[in-house]
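>>> My questions concern the predicted model and sequence given below.
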Amino acid sequence: MSQLINIIICILLPPLAVFLKFGLGKDFIINLVLSCFFWVPGIIHALWVSTK
């Protein structure tokens, strides 16, 4: 159930999902930039980082 909620957060708010998983770090900054410029790459990055 937790994995499903994490995937939903990845789709709706990718930076939040990365922040909840890893905190403020390089993954969060990368995801924030990707989400600001292009939403879909931010979602893909969040899914990849959260599920690995």
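Perfect, thanks for sending it.
>>> From now on I want contacts and neighbour counts done on CA atoms only, so please keep to that.
Fine.
>>> secondary structure element for the spatially most central residue of the chain?
Residue closest to the mean C-alpha point of the chain, counted by C-alpha atoms, centre = their mean, is A46 at 2.8 Å. Using DSSP states H and E, the element containing A46 is helix 39-51.
>>> adding another structure so you can compare the two:
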Amino acid sequence: MDCSALCIIIITLFFPPVGVFLISGCGADLLINICLTILGYFPGHIHAFYLEYVYYHRKNLGAQGTVFSKPATGVYSDRIQTGGHRGTAYGTM
């Protein structure tokens, strides 16, 4: 685990939408996380940590040259779907 992942996890412990914003930017995933955090602090955490898991998992797979065959369930940000890699979304090159 690198330093950026650790910092984002610590930030997410205190305020989940900020952690989501740092990995996905401003979009549907952030809006969903804000709503879940308002409804209850625990659902916001679950959603944020799921998005962070998908992002860093796909980031590691992309670094190894793996092509993603299908999108992760419940993730609407292309940045998270590709792990921050450009041009590798949904199995395309």
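Sure, I can see it. It should be emphasised that the depicted structure is a prediction, and the values quoted were computed from it without experimental measurement.
>>> How close are the two chains, by TM-score?
The TM-score (TM-score structural alignment, normalised by the length of structure 1) is 0.90; 52 aligned residues with a C-alpha RMSD of 0.8 Å.
>>> on that earlier part again, sort out which residues of the helix holding A46 of structure 1 are buried, please.
Residues of helix 39-51 of structure 1 classed as buried by neighbour count (16 or more other C-alpha atoms under 10 Å): W39, P41, G42, I43, I44, H45, A46, L47, V49, S50.
>>> repeat for stretch 22-29 of structure 2
For stretch 22-29 of structure 2, by 16+ other C-alpha under 10 Å, it's I23, S24, D29.
>>> Contact partners for the residue nearest to the centre of structure 1?
The contact partners of A46 of structure 1, by C-alpha atoms under 8 Å, 6 or more residues apart in numbering, come to C10, P14, P15, A17, V18, N31.
>>> And for H47 of structure 2?
N33, L36.
>>> The same query, at a cut-off of 7 Å, please.
Residues near H47 of structure 2 by C-alpha atoms under 7 Å, 6 or more residues apart in numbering: N33.
>>> just checking, what residue in structure 2 corresponds to F22 of structure 1?
Taking TM-score structural alignment for the superposition, F22 of structure 1 sits opposite S24 in structure 2.
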